[in-house]
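Peer 1: Any chance you can model this:
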Amino acid sequence: MDIVIAGGHGQIALRLSRLLAARGDTVRSIIRDPGHAGDVGDTGARPVVCDLESADAAEVAGHLTGADAVVFAAGAGPGSGAARKDTVDRAASVLTADAAERAGVRGFLQISAMGAGEPPAPGRGEAWEAYIRAKGAAEDDLRRRDALDWLILRPGRLTDDPGTGLVRLEEPPIGRGAVTRDDVAAVIAALLGARDVRRRTLDLLNGGTPIADAVASLRRPGGQEV
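Peer 2: You can find the predicted model right below:
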C-alpha cells in the first residue's frame, strides 16, 4: 500500500511509519518543520514538508496523489492554545480530507480522541474544551463525505509503555482507560489492511484481545457500513 501520514512527526505517526515501512508499504509523512525530516526518514518514510495551517487543498492534494489511504495524525500538541486546536485539529483535518477528495484517495483514517462529539468535561480548561470541540467537528466533517471511505479511531489515555498487542476495539462507548502508543500504531496498521472496515467510529483501549482478532471481529460480510 501507499500511505500518506499527515502529522508525520507525532509519536504515534513515527511508530506507525516504522511499522508500515517494515512490512513493505510506501509511506509519505507530511511534516511542517524541515528539521524533523531526519527523524521521519529514519523510520523508512519519505518526509514531505508542507504546513497544513497555511497550505491550500490543491497543494496538499499534490502530495496525496497516488496514495491508497491517508492517516490524519496531526495535532496542535500539548502547550498550544485554543486557537491552534481549531486550526490544526479541525481545520487541517478538513483541508486534508478536501485534498484527498481532489486527489481521488478514498481511504481516510482519522486519529481522534475519546470524548469527541460530547460536551467537554467541566474543569479541564479552555484548551481541552477547544481540543474536544475541534475533534468532534473534524469527525462530523468526515461523516458527511460520501467520496471518502473514512474511519475514525478514538484512543483512550495514551502511554509510552511497551505495546501489549492486546486491545479492546469497539464502537463507542466502551468506558475510559489507557492504551499504549505502540498498540495504537499497530491497530492503525491492521485497520489500513482491512479495507472492508470503513465508515465506523471506534474506541480503543488496552484489553484482552489480540489486535488481529479485534480487527477481524469488525469485518462484516459485504464490506462497508455507513
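Peer 1: only C-alpha atoms for contact and neighbour calcs from this point on.
Peer 2: OK.
Peer 1: who's in contact with the lengthiest helix in the chain?
Peer 2: Counting residues, the longest helix in the chain under DSSP state H turns out to be helix 126-143. Contacts to helix 126-143, defined as Cα atoms under 8 Å, 6 or more residues apart in numbering, come from residues 80-83, 85-86, 89-91, 93-94, 97, 112-113, 115-121, 148, 150, 152, 199.
Peer 1: of these, buried ones?
Peer 2: 82, 85-86, 89-91, 93-94, 97, 112-113, 115-117, 120, 148, 150, 152, 199 (16 or more other Cα atoms under 10 Å).
Peer 1: Which helix or which strand is home to Val71?
Peer 2: Assigned by DSSP states H and E, Val71 falls within strand 69-72.
Peer 1: In helices, which of the contacts of helix 126-143 fall?
Peer 2: 82-83, 93-94, 97.
Peer 1: Quickly name whichever of those is closest to Thr65.
Peer 2: Ala97 (12.8 Å; Cα to Cα).
Peer 1: Name all residues that make contact with that closest one.
Peer 2: 108, 142.
Peer 1: Go again with 10 Å.
Peer 2: Contact partners of Ala97, counting by Cα atoms under 10 Å, 6 or more residues apart in numbering, are 57, 60-61, 70, 72, 91, 103, 105-110, 138, 141-142, 145, 147-148, 150.
Peer 1: Ok, Met114 next?
Peer 2: Taking Cα under 10 Å, 6+ apart as the test, what Met114 contacts is 132, 135-136, 153-157, 172-177, 202-204.
Peer 1: sorry, back to before: other residues contacting the strand holding Val71?
Peer 2: 1-8, 13, 16, 27-30, 64, 89, 92-94, 96-97, 100, 104-112, 148-152, 188, 192, 195.
Peer 1: 7 Å instead?
Peer 2: 2-7, 93, 105-111 (Cα atoms under 7 Å, 6 or more residues apart in numbering).
Peer 1: and Arg124, how many neighbours?
Peer 2: Look at Arg124: counted by other Cα atoms under 10 Å, it has 9 neighbours.
Peer 1: Now do it against Tyr131, distance only.
Peer 2: Applying Cα to Cα, to the nearest Å, the value for Arg124 to Tyr131 is 11 Å.
Peer 1: Gly117 too?
Peer 2: On the measure of Cα to Cα, Gly117 and Tyr131 end up 11 Å apart.
Peer 1: Next, the second sequence, to be compared with the first:
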Amino acid sequence: MAKVIIIGGHGKIAQLATPLLIEAGHTVTSIIRKPEQEDRIKELGATPQVFDVETATQDDFAGVLADHDAVVWAAGAGGGNPDRTYAVDRDAAIASIDAAQGAGAMRYIMISYLGSSLDHGVPEDHAFYPYAQSKALADEHLMDSDLDWTILGPGALTDDEPFGMIRRLGRQTDEELGEDESRDTSRGNVAQAIVAALGADASIRTIVDFVDGDTRIEEVFGG
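Peer 2: Have a look, this model is predicted:
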C-alpha cells in the first residue's frame, strides 16, 4: 500500500477519492489552501497540510512530497483568471512533477480532461485557452518525466451518483463521440478511477480518456 499525497485535497474529486484510497489501504496526506479546510480533511480520514501551490517553488514542493510514494494532482485554478490558471494548472503542476522525481514519489496520477493535447485548437483569444494550454503543457511535461505516470482524462464532470462504469476513449475523442453522445462523467467515477489506476501497474505511462459508460472501472484499468 502507498503513502499518497493529494494536491488539491479539498476539491470535489479529491474529497470523494480520499475515503476510497483509505479503504483500499493507502494512507493519505491532503494538501489544502486554507486552515479552515482542515477539519473536513480530518473527517475524511486524511492528514491535512496547508500549502499554497500557486506560489510554491519546486523546492517547496519537494519538501511536502518527501516520504510519499504517490502523488495525485487534483488541483486547479477554477478558471476566470488567466494568470492564476497559468500559475496553478501549468507552473505549479510542472514544479510538482519535477519535485516528485527528486523526492522519490515516483507514482504520479494527473487529473486532466478529455482530449487534452497541445493540438487542442482553442484560439488564443478564447477564455478556455489558458486552461487548455496549461493542462496540455503539464501533461506533456509529465509524459517526458521519469515518473510512473497515469493521465486521467474525464469528460464533462457531473455530481451524478457514481456507478463504477466508464467508457474508455482513444485520443481522437471528437471523432469517437458524436454531437448527440454524452460526455458526462461522474466525479465519483473519476474518484474510483484514481484508486483503480493507483492499484494497476498496467496503467503506468498510459493516458485514459473516458466518460460514463458500461465497462467496470477495474476492468478498464486492468483489474
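Peer 1: Okay, and which of the contacts of helix 126-143 of the first structure map to strands?
Peer 2: 150, 152 (DSSP state E).
Peer 1: who's in contact with whatever residue of the first structure lines up with Trp149 of the second structure?
Peer 2: Using TM-score structural alignment, the equivalent of Trp149 of the second structure in the first structure is Trp150. Counting by Cα under 7 Å, 6+ apart, Trp150 of the first structure touches 107-109, 142, 198-199.
Peer 1: ok, of these, which one's closest to Thr209 of the first structure?
Peer 2: Ranked by distance to Thr209 of the first structure (Cα to Cα), these are led by Arg198 at 20.3 Å.
Peer 1: The closest residue to Pro155 of the first structure other than its chain neighbours in helix, strand or coil?
Peer 2: Distance criterion Cα to Cα, 6 or more residues apart in numbering; nearest residue to Pro155 of the first structure, sequence neighbours excluded, is Leu204 at 4.6 Å. Under the three-state scheme (DSSP: H, G, I helix; E, B strand; the rest coil), Leu204 of the first structure adopts strand.
Peer 1: how close does Leu204 of the first structure get to Ala185 of the first structure?
Peer 2: 11 Å.
Peer 1: Tell me which of those two has more neighbours.
Peer 2: Leu204 (28 against 22).
Peer 1: from what I can see that one touches Pro172, true?
Peer 2: No - the pair Leu204 of the first structure / Pro172 is not scored as a contact, 8.9 Å apart, by Cα atoms under 7 Å.
Peer 1: The equivalent of Gly199 of the second structure over in the first structure and Pro120 of the first structure: what is the separation?
Peer 2: Using TM-score structural alignment, the equivalent of Gly199 of the second structure in the first structure is Gly193. Note on Gly193 of the first structure: its distance to Pro120 of the first structure, by Cα to Cα, is 33 Å.
Peer 1: In helices, which of the contacts of strand 69-72 of the first structure appear?
Peer 2: Ser93.
Peer 1: The contacts of strand 69-72 of the first structure in strands, which ones?
Peer 2: Per DSSP E, the contacts of strand 69-72 of the first structure map to strands at 2-6, 107-111.
Peer 1: Next, count neighbours for the nearest residue to Ala178 of the first structure once chain neighbours are set aside.
Peer 2: Take Ala178 of the first structure and drop its neighbours on the chain: the residue closest to it by Cα to Cα, 6+ apart is Arg157, 4.4 Å away. The tally of other residues near Arg157 of the first structure (other Cα under 10 Å) stands at 16.
Peer 1: From Ser93 of the first structure, how far off is Arg157 of the first structure?
Peer 2: On the measure of Cα to Cα, Arg157 of the first structure and Ser93 of the first structure end up 21 Å apart.
Peer 1: any idea how far Leu109 of the first structure is from Asp196 of the first structure?
Peer 2: 13 Å.
Peer 1: any idea what Val72 of the second structure aligns with in the first structure?
Peer 2: By TM-score structural alignment, Val72 of the second structure lines up with Val71.
Peer 1: Ala6 of the first structure versus that match, what's the distance?
Peer 2: Between Val71 of the first structure and Ala6 of the first structure the computed distance is 6 Å (Cα to Cα).
Peer 1: Looking at these two, which is more packed in?
Peer 2: Just comparing Val71 of the first structure and Ala6: by other Cα under 10 Å the higher neighbour count belongs to Ala6, 29 against 26.
Peer 1: How about the contacts made by that one?
Peer 2: By Cα under 7 Å, 6+ apart, the neighbours of Ala6 of the first structure are 29-30, 71-74.
Peer 1: at 10 Å what do you get?
Peer 2: 13, 28-32, 48, 50-52, 60, 64, 70-75, 92-93, 96, 110.
Peer 1: Same question for Val53 of the second structure.
Peer 2: Contacts here follow Cα under 10 Å, 6+ apart; on that basis Val53 of the second structure touches 7-8, 31-33, 60-61, 75-76, 87-89, 91-93, 95-96.
Peer 1: Please repeat the previous calculation with a cut-off of 7 Å.
Peer 2: 88, 92.
Peer 1: Help me confirm that it is found in a helix?
Peer 2: No - when three-state DSSP is applied, Val53 of the second structure is found to be coil, with no helix at that position.
Peer 1: Name the nearest residue to Lys34 of the second structure, sequence neighbours excluded.
Peer 2: In space, Lys34 of the second structure is closest to Val50, 6.2 Å off (Cα to Cα, 6+ apart).
Peer 1: which residue is nearest the middle of the second structure?
Peer 2: Central residue of the second structure (Cα atoms, centre = their mean): Ile111, 2.1 Å from the mean position.
Peer 1: Against Val179 of the first structure, how distant is the counterpart of that residue in the first structure?
Peer 2: Alignment note (TM-score structural alignment): Ile111 of the second structure maps to Ile111 of the first structure. From Ile111 of the first structure across to Val179 of the first structure, the span is 13 Å (Cα to Cα).
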